[in-house]
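K.L.:
Sharing a model that was predicted from the sequence below.
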Amino acid sequence: MADLDPRAENGQTPGGDRTLIVGEALVDIVERPGSATPAEFVGGSPANVALGLARLGRPTAFLAALARDERGERIAAHLRASGVTVLDESWTAPRTSTARAVIGRDGSAHYSFDIEWALPSSVGVQGYSVIHTGSIAAFLEPGSGVVRELLREARAGGALVTFDPNIRQALLPVHSAALALFESTLELSHVVKLSDEDAAWLYPGCSVDEVLDAVLDRGSDLVVVTAGGDGAVLASREQRVTVPAVPVDVVDTIGAGDTFMAALIAQLTDVFAPRGRAGLLALDAEQLAAIGALSARASAITVSREGANPPTAAELAR
């Protein structure tokens, strides 16, 4: 399991940018019950993962599609404050994307989007030992095609590739096309995390075990399905374990899955680094349970406070 050093505040660990996160960054416009004025927070699933990794002390670079407007500059400043390197190639969008999140009385969030997603084809992935993508970035053209080329290049170069579909139905093509994009990305990914809602939308009528089998059959080495307050299941070809959620008073669920993903990547990076795929395949049930438990703890901290606000290593250690 990863050494999440509590001294590694704000991403300030020695070394270069080892992890590259590719995907959308946007501003969440959050409407809460009883509040007349929406609040704005930096968001976007991949941006939240980058933030979470940096706060856990992992050198992290981020490639997005940002505009040189007030919201774009705010996003970059927010990420940099936690130690994320925002790549220069990110400044390509005509306007910074937004997501309107309506919070229910149970803390759940329902989204609508104003987003464009495109990336320059000249970006390289050399020098990164981990690359992660997910959500809108993996499905919305023209950027999603570039994302898959980056994953292909990274995997061929020996990097760990991780993927979280984080399904946003309002922005997806028809189900058959979205499923084809999802499964083509699986073939490039070592580690895949999806929520139970993602699993139900992608594979309607299938049990969690059937979904895990389907994803593993496409070539991934480790698959995680999270289920909010019902915990998570982690599965490899040899092992399958369930970890409980951590009881907590929920403020909202924004960023919960992204925080779980960040903690998962942080731990699996240390598993992958010395042995590559063999390290992932050798994880036993006890190790998987420990990895899942720490990821669940990180997620619980995020849902206990407003917005996508993942913990630092020190907070997680406490």
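P.N.:
All right, it came through fine. Numbering: from 1, shown residues only.
K.L.:
From now on I want contacts and neighbour counts done on CA atoms only, so please keep to that.
P.N.:
Noted.
K.L.:
ranges for the strands of the stretch 51-200 of the chain?
P.N.:
Assigned by DSSP state E, counting those that start in this stretch, the strands in the stretch 51-200 of the chain fall at 60-63, 85-86, 98-103, 109-114, 130-134, 160-164, 191-195.
K.L.:
ok, and here's another one to check against it:
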Amino acid sequence: MARITVVGDALIDELRDPRGSREFVGGAALNVAVGLSLLGDNVTLVAMVGDDEAGARIRAYLHDYGVRLVASPSPHGTSRAISDRSAGGEPRYEFNDAARRRALRFDAATRAAIAEADLVVVSCFPFDDAEQVASLVAAIDRPEHRLIVDGNPRAGMLRDRAAFAAVFEAVAAHALLVKVGDEDADLLLGASLDVFVDRLRAASAGDRDASRVRPLAVLATAGRDGATLHHGDLRVHAGIVALPGPIVDTMGAGDATLSAVTHHIGARGLPGDEASWSVALDTAMTVAAATVRHEGALLRTPHAVGSVDSFGS
């Protein structure tokens, strides 16, 4: 059982569509933390949570799924994201003041949660806030051995797009693994996913002593085109997995993918060859396929749709 600390966001997702409005406990970091716990890891979430009814719901939800919370106070209440799909087509996202002004407190409890972890996952972090980034970097020793980063930028939460991209690349250069999506590349760079992957790999190569440290692993996700893992000379691709039933909600696909890959690393270490990476990616794509067949972002395993007989670590 790996000890994993996830650092990032926790919020209430409000989904609006022609059927009405529904609320889910969410946030990219929270989704990853709960997903890892469901897969059997010992998980702590570091996130900002308000002292309000929504915050109480988040705390109860994490307790129910066995995730320990190290909460930063939020003077503006609990973060909320509204996904409005009532007009059809692509959803429109809006974030409340708490989400736009998110801030983590790197106090003794937070630093201890990071220090004791085998792996540290950072997702949906404000990389355009220099003070918070400095505190994060100072808290994580040996990042090349245990840091996994997913920028997860959101247009409505960005303060400085260029600063976010530059600092995210700089932090990712020292990580064990970084996840990036096609939508991230478009939002931050106005470029393709391949361009973003090349930038991340080049930044890492420029900052590393190749004779001493293994290369950065980059997990590139592209929606219906699946995921590709870039690691040194390796390039391993996994396509979308077909499971019974319709796709209901793709919101949690990326977080489920990251949870499954992180769980694999925690259980077996970072894969070092094509066969091992193929196992990790195929499992992650299967978990993502099961997750999108349910509303909300809660990770699901293939048992939930009755497609396979077994699902292991």
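P.N.:
Sure, I can see it. In this text, all values refer to a predicted model and were calculated from it rather than measured experimentally.
K.L.:
thinking again about what came up before, can I get the strands of the stretch 51-200 of structure 1 in JSON lines with mean neighbour count and distance to Ala180 of structure 1?
P.N.:
JSON lines is the format used below for these (neighbours: other Cα atoms under 10 Å; distance: least, Cα to Cα, whole Å):
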{"stretch": "strand 60-63", "mean neighbour count": "26", "distance to Ala180 of structure 1": "24"}
{"stretch": "strand 85-86", "mean neighbour count": "21", "distance to Ala180 of structure 1": "30"}
{"stretch": "strand 98-103", "mean neighbour count": "20", "distance to Ala180 of structure 1": "25"}
{"stretch": "strand 109-114", "mean neighbour count": "15", "distance to Ala180 of structure 1": "23"}
{"stretch": "strand 130-134", "mean neighbour count": "27", "distance to Ala180 of structure 1": "15"}
{"stretch": "strand 160-164", "mean neighbour count": "26", "distance to Ala180 of structure 1": "15"}
{"stretch": "strand 191-195", "mean neighbour count": "24", "distance to Ala180 of structure 1": "16"}
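K.L.:
Please identify which of those is closest to Gly228 of structure 1.
P.N.:
Across the strands of the stretch 51-200 of structure 1, Gly228 of structure 1 has its closest neighbour in strand 191-195 (8.1 Å, Cα to Cα).
K.L.:
separation between the closest residue to Asn96 of structure 2 other than its chain neighbours and Val25 of structure 2?
P.N.:
Counting by Cα to Cα, 6 or more residues apart in numbering, Arg80 is the residue found nearest to Asn96 of structure 2 once chain neighbours are left out, at 5.6 Å. Separation of Arg80 of structure 2 from Val25 of structure 2 (Cα to Cα, to the nearest Å): 9 Å.
K.L.:
Overlap of the contact sets of the two?
P.N.:
The contact sets of Arg80 of structure 2 and Val25 overlap at 11-13 (Cα atoms under 8 Å, 6 or more residues apart in numbering).
K.L.:
Write a ChimeraX command that selects only the buried members of those residues.
P.N.:
What follows is the ChimeraX syntax for the buried subset of these, where burial is set by 16 or more other Cα atoms under 10 Å:
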select :11,12,13
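K.L.:
Sitting in helices, which of the shared contacts of Arg80 and Val25 of structure 2 do you find?
P.N.:
Residues of the shared contacts of Arg80 and Val25 of structure 2 located in helices (DSSP state H): none.
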